[in-house]
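Colleague: I need the structure of the sequence given here:
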Amino acid sequence: MADIDKVVSAILAAAQVSGAIRQPAERYVEQYREILALLDMEDSADRHAAAQRASHASAKEAKKR
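Modeller: Alright, predicted model coming up:
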């Protein structure tokens, strides 16, 4: 998240130079954060699904023994 904060700070610093771009920049930052949150949720879901598959495979292997 530190890299994200650097990007956000840079965008907002640039927006302060010109008041005309401040609102669009803030919307861009919000959209950027939303996209990153969605990607993080997707990654979490993928990790959860992989863990479930591994658990089921382990259970099947244990039944074979």
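Colleague: For the rest of this, base every contact and every neighbour count on C-alpha atoms.
Modeller: Will do.
Colleague: now the biggest helix by length in the chain: how far from the chain's centre is it?
Modeller: Secondary structure of the chain per DSSP state H: the longest helix is helix 22-64. Distance of helix 22-64 from the chain centroid (CA atoms, centre = their mean, to the nearest Å) equals 8 Å.
Colleague: other SSEs contacting it?
Modeller: Other elements packing on helix 22-64 under the criterion 3 or more CA pairs under 8 Å, 6 or more residues apart in numbering; DSSP states H and E are helix 2-17.
Colleague: Next, the structure of the following sequence, for comparison with the previous one:
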Amino acid sequence: MAELKVTQVRSAIGIKPKHRGTLRALGLRGIGKTNTLPDRPEIRGMLARVPHLVTVEELNSGTAGEA
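Modeller: Below is the predicted model:
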């Protein structure tokens, strides 16, 4: 399964409370903090709400045993 590396690049100060809550739900607590999350529709939806605050990198799992 693919994973997403999400990094907060802008501050949550002065942004809408919904966006701040979304950052918290993604496990981001400050600028430069990174979290690795599974690539699921729920996560993609949260990322779509805060694209101006985060950067996203796709990581391949790299395991040879998966079908």
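Colleague: Next, the TM-score between them, please.
Modeller: TM-score of the superposed chains, computed with TM-score structural alignment, normalised by the length of structure 1, equals 0.31; 36 aligned residues with a CA RMSD of 3.6 Å.
Colleague: count of neighbours near Ile43 of structure 2?
Modeller: 15 (other CA atoms under 10 Å).
Colleague: May I ask you to confirm that it belongs to a helix?
Modeller: Yes. Applying DSSP: H, G, I helix; E, B strand; the rest coil, one finds Ile43 of structure 2 inside a helix.
Colleague: distance of it from Val6 of structure 2?
Modeller: 10 Å (CA to CA, to the nearest Å).
Colleague: burial measure for Val8 of structure 1, as a count.
Modeller: Neighbour tally, Val8 of structure 1, other CA under 10 Å: 19.
Colleague: mind listing what it touches?
Modeller: Listed by CA atoms under 8 Å, 6 or more residues apart in numbering, the contact partners of Val8 of structure 1 are Val29.
Colleague: One more pass at 10 Å, please.
Modeller: With contacts defined as CA atoms under 10 Å, 6 or more residues apart in numbering, the neighbours of Val8 of structure 1 are Ala2, Ala14, Ala25, Glu26, Tyr28, Val29, Glu30, Tyr32, Arg33.
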